[in-house]
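**Q** With the sequence up front, the predicted model follows.
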Amino acid sequence: MKRFNLIALLFAVLLAFTPDTALAEIGGLTKCSESPAFNKRLTSSVKKLEQRKALYDSETPQALALQQQINQTKARFEKYGRSDLLCGTDGLPHLIADGRWSHAAEFILPGFGFIYISGWIGWVGRKYIRAVSTTANPSESEIIINVPLALKIMATGYIWPISAWQDLISGDLVAPKDEVTVSPR
C-alpha cells in the first residue's frame, strides 16, 4: 500500500510541474485561441445555428433548444481557446502524441488512465473467476454473478498493479509450462 501511495504522489508531482504553455513549433500548429481558422469555425458554427433559430418564434421549444445549442457551442470553443490545445489550419484542435511532457495531459495521462482502468477490470474479472471456481457449480457462478462477492473484489481491485507484481514474483500469475497445452505441430 505504501508503494501505491508513493507512485500516486510521484504522478501528482509530475502533473504539478508540467508547463502551462503550449509549444507551437509542432507541424505548423498554433494555439487555438490565436488561430484564425479556429475563430472562423466558431463564427460559422454560431451563425448557422442562429440562422436556424431565426426560422422559429423566440419562445418555442425549437428556438430555446437552438439557443441552448448556441450557448454550448460558444462554451466549448471558449474552453478550447483557454486550454493549451493546438489547432491546425482546419481550425480543429489536434492532440500531440509524441511523448512530450508539455502535452502529457492530451495523450499520455489518458493513456495511462485507460491502461489502469482496463487492468483493474481484467484483474477483478480474473480474481472473481478464481473465487467462484471453488464453488459447487462454477459454470453457473460465471453466468449468474454473485454480486456481494463481485463488489468486494471490485473494491480491492484498485491496487491491481501491486497485486499483479506480487503474483508474478510468487509464480501464481503465470501457469507452469507443463500445464500449458501446445499444438502437436
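**A** Thanks, I have it.
**Q** Please make it C-alpha for all contacts and neighbour counts, starting now.
**A** Fine.
**Q** quick one, strands of this structure?
**A** In the chain, the strands defined using DSSP state E lie at 30-31, 86-87, 93-94.
**Q** Which one of those lies nearest to T73?
**A** strand 93-94 (14.4 Å; C-alpha to C-alpha).
**Q** circling back to that earlier point, deepest of the strands of the chain, which one?
**A** Mean neighbours per residue, mean count of other C-alpha atoms under 10 Å, is largest over the strands of the chain for strand 86-87, with a mean of 26.
**Q** Next up, a structure to set beside the first:
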Amino acid sequence: MTETTARPGAVVGSRISALQKGYLANRSDSVATLVRLRRAAGKPPGSVLEILDYTTAEEFVVGWSADEPSRAEIAAHHAMSLYSIHQQSQRTPMHARDRSLGTAIRRLIPADDYKPDHAVARRFAILGTADELSELIHHLRGMVQLLRVAGIAIDYGRLTEDLLTWQHSGGPDRVRLRWGRDFHVPPKARPADSEQL
C-alpha cells in the first residue's frame, strides 16, 4: 500500500518508522525533527508551521474544506508529538508495529504483581475518564513518559487510528473498549513481542 492510498495510521506509521531509523542512526535531520515535534506537544494542531510537513498529508484532508484542522490532522499531530516524547533519549525503537497502547501499559506491571489498585492500573483507568480529546492527550502524555522510562514501545500508527476514531460519534467508547481488552488480557495469553520497526 502506498502512502497516497493509505489510512492516516499507515501514513503516520511510515513517517515515524523513517524518523526512528534516522534518529537511531544519529542523523542530524531526524534528531532535529524530533526536537521540533516535541516543541509542538500540547499545542494546537496546525499552530507549529515547522512540523506541518510531517503532520499533514493529502489523504488527511480529502473532502475537508474547513479552515480548522481535519480529524486526521489532529490525530497525526498528537501521535507524532507523543512519539517524539517517547523516543527522547532512547537508543532502542519506541515505535513497534502491532503493539497496542493497552498491551504496552499492561507490560508496566509485573505479571505476578497485578491487582486492580496497582498504581499503573489506576493511571490506566484515568484514561477512561477523559471526556475531551485534550484531556485524553494530557493523560496519554503521562503514560508515554512512563513507557519511555520502562523502554516499552507502542504502535503509533495504531494510536493515530485510535485518536481518529475517538473524534467520531461513539468513538471514545470504542477506543476505551479496545484499550481495555488489550490491557486486561492475561500476560500468558498475550502473543510474543512483535518485531520492532
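**A** Alright, I've got the coordinates. The model shown is predicted, which means the values in this text are computed figures rather than measured ones.
**Q** what's the TM-score here?
**A** Remark: TM-score between the superposed chains equals 0.24 [TM-score structural alignment, normalised by the length of structure 1]; 70 aligned residues with a C-alpha RMSD of 5.1 Å.
**Q** Present the strands of structure 1 as a markdown table; the columns should include distance to A150 of structure 1.
**A** Compiled in a markdown table, the strands of structure 1 are given as follows (distance: least, C-alpha to C-alpha, whole Å):
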| stretch | distance to A150 of structure 1 |
| --- | --- |
| strand 30-31 | 46 |
| strand 86-87 | 43 |
| strand 93-94 | 40 |
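**Q** of all these, which lies closest to L49 of structure 1?
**A** When the strands of structure 1 are compared (using C-alpha to C-alpha), the closest one is strand 93-94, at 21.0 Å.
**Q** what packs against that closest one?
**A** Where contact means 3 or more C-alpha pairs under 8 Å, 6 or more residues apart in numbering; DSSP states H and E, strand 93-94 of structure 1 is packed against strand 86-87.
**Q** among the strands of structure 1, which is nearest I169 of structure 1?
**A** Among the strands of structure 1, strand 93-94 sits nearest to I169 of structure 1 (C-alpha to C-alpha), with 41.4 Å.
**Q** To Q72 of structure 1, which of the strands of structure 1 lies closest?
**A** Of all the strands of structure 1, strand 93-94 sits nearest to Q72 of structure 1, with 17.0 Å by C-alpha to C-alpha.
**Q** For whatever helix or strand L19 of structure 2 lives in, which residues meet the burial criterion?
**A** Assessed by DSSP states H and E, L19 of structure 2 sits inside helix 8-24. Of the residues in helix 8-24 of structure 2, 8-17, 19-21, 23 count as buried by neighbour count, 16 or more other C-alpha atoms under 10 Å.
**Q** Determine which two of these are furthest apart.
**A** P8 and Y23 (22.1 Å).
**Q** returning to what we had before: now, among the buried residues of helix 8-24 of structure 2, which is nearest to I74 of structure 2?
**A** Taking C-alpha to C-alpha as the measure, I74 of structure 2 sits nearest to P8 out of these, at 10.6 Å.
**Q** from what I can see the closest one touches A76, true?
**A** Yes - counting by C-alpha atoms under 8 Å, A76 is a contact partner of P8 of structure 2 at 7.3 Å.
**Q** Kindly point out which residues are neighbours of both of the two.
**A** T160 (C-alpha atoms under 8 Å, 6 or more residues apart in numbering).
**Q** quick one: buried residues of the helix or strand that contains Y54 of structure 2?
**A** Y54 of structure 2 belongs to helix 52-55 when elements are defined using DSSP H and E. Buried residues in helix 52-55 of structure 2, counting neighbours by 16+ other C-alpha under 10 Å, are found at Y54, T55.
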